[in-house]
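>>> Sequence and predicted structure below; questions after.
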Amino acid sequence: MRLWVGVLVVAVVCAAAANVLLGRYTVTIPDFLAIVGGERIPGATFIVMQDKLPRTITGVLVGLCFGAAGALLQRLLRNPLASPDIIGISQGASAFAVAGIVFFGATGLAVSGLAFLGALAVIAIGYAVTRTQRLAGTQFILVGLALAAGGHALISWLLSRTDIRTAADSVRWLAGSLNNATWQRIVILLLCAAVLLPLTVLAARALKPLELGDDTAQSLGSAAVRSRLLVVVTAGALCAAATAIVGPLAFVAFLAGPIARRLVPGAAVGTAALVGALLVVLADFAAANFFGDHVVPVGVITGALGAPFLILTLITANPNRKAR
């Protein structure tokens, strides 16, 4: 497992370096080091410091958040479909963000704040509805699907009642993009990481007895209800923070866990987080360089990757065996 973790770390670093140095505008390593050191190179300094480097750092951070969030939920609910994309967390964030854009003309960090609240609202509703069933995986996913459907309906209604310009702004946010990456948003993400990283470590530890079942967990002295609440809140906050900054990047949280488990059987949450970071950075490189002069939102690329993977998961799932 340590070997694969090391390989993934190197892969993320290499992908990040390629995203900064290569593409439509290439930057040599000496020029990059000079720019980071404070030297001003006409044209190159702006492209590196205001576009490529913030996009790449943001991509790594949100990928880590989405990957860890998806792995936590999938392991807790023992179902590969239990990701923020499927159970309504992303839709809740999107609904709140679009409502802010349509009703209040919200922009920038105001939209991010509303998206964060929307994601946490879905988590709170899902937990409140299913806690009497001990947060059983099937019930939580079904409630999440219902909330996701409601979020989609609300978004469609909001877009239908606003003007074309506002609707276009909303659709661009819904696509999920790193185009608005700034150093200010990176600082916010780092502050969130400083709070959520210790919680993620605790949540991952709390998962071990919970995966043995309620009776076993309680016999080992684990406070099952509190442990579940910790895992759900942590996963929701990770997804909320990432979605608030870049919008709903489709299927990153869904893909990271299964890919990590295929690489490393019994992969830890940290491994899934690294896979999520790698997915986002590679998708951003493809979005920025493989479609001519048009920069495609990175959420389009991740959605295109996730859709066939979801179909494959449904086809290969064994209904007589619980998902890992």
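Everything's here; your move. Residues are numbered from 1 along each chain as shown.
>>> Please make it C-alpha for all contacts and neighbour counts, starting now.
OK.
>>> neighbours around A17, how many?
16 (other CA atoms under 10 Å).
>>> What strand or helix carries it?
Using DSSP states H and E, the element containing A17 is helix 2-21.
>>> Could you check how far the next helix or strand after that helix is from the centre of its chain?
Following helix 2-21 in sequence order, the next helix or strand is helix 29-36 (DSSP H and E). Centre-to-centre, helix 29-36 and its host chain are 30 Å apart (CA atoms, centre = their mean, to the nearest Å).
>>> circling back to that earlier point, name the helices or strands packed onto the helix holding A17?
For helix 2-21, the packing partners by 3 or more CA pairs under 8 Å, 6 or more residues apart in numbering; DSSP states H and E come out as helix 53-77, helix 269-289.
>>> so of the ones you listed, which one's packed in deepest?
Ranked by mean neighbour count under mean count of other CA atoms under 10 Å, the helices and strands packed on helix 2-21 are led by helix 53-77, which reaches a mean of 28.
>>> rewinding a little: closest to G38 out of the helices and strands packed on helix 2-21?
helix 53-77 (14.1 Å; CA to CA).
>>> who's in contact with the helix or strand containing G257?
Here G257 sits within helix 252-263, counting by DSSP H and E. For helix 252-263, the external contacting residues (CA atoms under 8 Å, 6 or more residues apart in numbering) are 4, 63, 66-71, 74, 80-85, 267, 269, 271-273, 275-276, 279-280, 302, 306, 309.
>>> structure B:
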Amino acid sequence: MSTTHRPPGHGVLRVRGGSFLLHRRSTAVSGILALVLAATCVAYLCSGESFVPPGEVVKVLLGRPSPDELVVGTLRLPRMTAGLLVGLAFGVAGALIQTVARNPLASPDIIGISQGATAVTVAGLTFGFTSYTLLPYLSVAGGILAAALVYVFAWRGGLHATRFVLIGIGFAVVLRSVTLLLLTKADAAVASQAQTWMTGSLNGRGWEEVNPLAWALLLMLPAVVWAARAQRSVSLDDDTATALGVRLGRVRLGLVATGVVLASVATGAAGPVDFVALLAPQIARRLTRTAQIPLVSSALLGAVIVVLADLLARKLLSPTELPVGVMTAAVGAPYLIWLIVRGRTTGGNA
């Protein structure tokens, strides 16, 4: 007879091919965040130049006839869905990259991944690739290229967290300079389009942008499920993980690759919506009080942040609509400063 040993506060979910440890508080937090996200989505669909009653919103979502079908189903729902999916992707991407780097500053928009996606996308716009259907592919290519460069330069017989972050910040500065240089070479119309995209915006997003994003995230789902299990081994110290037979180099590379693709796909869909990948994992970890960053809670928090930020961006200066990236930066920049100051006063990582 065998017994299963698990940490206090955890349960075990058994599925075919293995089992998952479930932290009870994390599960409860995820449930609450799911409800908050649902409420935020309903508020988003209700709000706009004209208010739509929640009952009519529910009718549209259920496919029933409604006089507000055009406003809710055609204008607001695709944009909200894009924001939700972008937030999910950024939340998981930030959690995976911060887990590998063991540093809360290691988010895609800090260590050069978003800047790589931006530089390649702006280059595409500058040289005449103006189709929105092509931009996500350019962003993925740029994000992967930037991440590969950071990973190669940071690797010295292992992946040291501080070196990884510092080299990533250096690449971010260089790539941002490349982007600005490209903008000076572009004509006025292309430069204006690129600058709007660079702020991170969901304006004008329809189902033609949402469908490729949804399919890309669906294809990434098996990798995310694998990452949820592999994340536990990377959270251990190197000696313990090696003694348990974990191939840390491969696991870390797989986690980083998954995070990079998710962040690049999200960037391609909405532009570099800054600080979502930085905020969501850290807030999720503080809410759940877990040793490792919870992926589900991070994903849900990322979705809540983006949808709520876009709702505020639409309403605060109505009828003028702000880019969603402006709202996330207004919250994320002070949080980044707090992380840096806290890290200095505690003498270690924030």
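Perfect, I can see it now. Please read these numbers as outputs of a predicted model, since none were measured by experiment.
>>> Next, the angle helix 53-77 makes with the helix holding G257 of structure 1.
Angle, helix 252-263 of structure 1 to helix 53-77, by axes from the mean of the first three to the mean of the last three CA atoms, to 10 degrees: 70 degrees.
>>> hey, where'd the helices end up in structure 2?
If DSSP state H is used as the criterion, the helices of structure 2 fall at 24-46, 54-61, 69, 77-101, 113-126, 135-154, 161-185, 188-198, 207-235, 238-243, 248-270, 276-288, 295-315, 324-346.
>>> Out of the ones you listed, the one nearest V15 of structure 2 is which?
Closest to V15 of structure 2 of those is helix 207-235 (CA to CA; 11.9 Å).
>>> Report the angle between the closest one and helix 248-270.
Calculated by the same axes, to 10 degrees, helix 207-235 of structure 2 forms an angle of 160 degrees with helix 248-270.
>>> Tell me the residue in structure 1 aligned with F90 of structure 2.
Aligned by TM-score structural alignment, F90 of structure 2 pairs with F66 of structure 1.
>>> nearest residue to its match other than its sequence neighbours?
A253 (4.7 Å; CA to CA, 6 or more residues apart in numbering).
>>> aligned partner of the one you found in structure 2?
When structure 2 is aligned by TM-score structural alignment, A253 of structure 1 is paired with A277.
>>> what do you get for T26 of structure 1?
That one, T26 of structure 1, aligns with F51 by TM-score structural alignment.
>>> Also M49 of structure 1?
Using TM-score structural alignment, M49 of structure 1 lines up with G73 in structure 2.
>>> quick one: its match from R64 of structure 2, how far?
11 Å (CA to CA, to the nearest Å).
>>> Tell me which of these two has more neighbours.
Between G73 of structure 2 and R64, counted using other CA under 10 Å, G73 has the larger neighbour count: 17 against 11.
>>> didn't that one look like it was pressed against V60?
Yes: counting by CA atoms under 8 Å, V60 is a contact partner of G73 of structure 2 at 6.4 Å.
>>> ok, now which ones touch T199 of structure 2?
By CA under 8 Å, 6+ apart, the contact list for T199 of structure 2 reads 271-273, 323-326.
>>> again but with Q50 of structure 1, I slipped
T182.
>>> what's the closest non-adjacent residue to L135 of structure 1?
Nearest in space to L135 of structure 1, with sequence neighbours left out and distances taken as CA to CA, 6+ apart, is Y127 at 7.0 Å.
>>> corresponding residue for the one you found in structure 2?
Per TM-score structural alignment, Y127 of structure 1 is aligned with Y151.
>>> What about its match, how many residues nearby?
When neighbours are counted by other CA under 10 Å, Y151 of structure 2 comes out with 19.
>>> Then R250 of structure 2?
Using other CA under 10 Å, R250 of structure 2 is surrounded by 10 other residues.
>>> separation between it and S66 of structure 2?
As for R250 of structure 2, its distance to S66 of structure 2 is 52 Å (criterion: CA to CA).
>>> Next: A101 of structure 2.
The spacing between A101 of structure 2 and S66 of structure 2, counted by CA to CA, is 50 Å.
>>> Also R25 of structure 2?
Separation of R25 of structure 2 from S66 of structure 2 (CA to CA) stands at 40 Å.
>>> Same question for P136 of structure 2.
Note on P136 of structure 2: its distance to S66 of structure 2, by CA to CA, is 34 Å.
>>> Give me the more crowded residue out of the two.
Each of P136 of structure 2 and S66 has its neighbours counted (other CA under 10 Å); P136 has more, 24 against 15.
>>> Let me know whether S139 of structure 2 touches V122 as I believe.
No: using CA under 8 Å as the test, S139 of structure 2 is too far from V122 to be in contact (9.2 Å).
>>> Which residue comes closest to G137 of structure 1 once chain neighbours are left out?
Nearest non-adjacent residue to G137 of structure 1, counting by CA to CA, 6+ apart: L77, 4.3 Å away.
>>> now for that neighbour: what does it line up with in structure 2?
Using TM-score structural alignment, L77 of structure 1 pairs with A101 in structure 2.
>>> show me the contacts for its match.
Neighbour list for A101 of structure 2: 159-162, 164-165 [criterion: CA under 8 Å, 6+ apart].
>>> Who wins on neighbours among those?
Top of those by neighbour number is V165, holding 25 neighbours under the definition other CA under 10 Å.
>>> pretty sure that residue is in contact with L105, am I right?
Yes: the pair V165 of structure 2 / L105 is scored as a contact, 7.2 Å apart, by CA under 8 Å.
>>> any shared contact partners between these two?
In contact with both V165 of structure 2 and L105: no residue, using CA under 8 Å, 6+ apart.
>>> Look up how far I167 of structure 2 lies from the residue nearest the centre of structure 2.
For structure 2, F90 is the residue whose C-alpha lies nearest the centre (CA atoms, centre = their mean; 0.4 Å). Computed with CA to CA, the distance linking F90 of structure 2 and I167 of structure 2 is 21 Å.
>>> cool, V307 of structure 2 as well?
From V307 of structure 2 to I167 of structure 2 the distance is 32 Å (CA to CA).
>>> Next one: the match of L77 of structure 1 from A227 of structure 2, what distance?
Counting by CA to CA, the gap between A101 of structure 2 and A227 of structure 2 amounts to 15 Å.
>>> thinking again about what came up before, wait, isn't the residue nearest to L135 of structure 1 in contact with Q139?
No: the criterion here is CA under 8 Å, and Y127 of structure 1 misses it with Q139 at 10.1 Å.
>>> Superpose on structure 2 and give me the mean offset of stretch 147-154 of structure 1.
Taken over the aligned residues, the distance from stretch 147-154 of structure 1 to structure 2 averages 0.9 Å (mean CA distance after the TM-score superposition for structure 1).
>>> What span of structure 2 is that stretch aligned with?
Stretch 147-154 of structure 1 maps onto residues 171-178 of structure 2, going by TM-score structural alignment.
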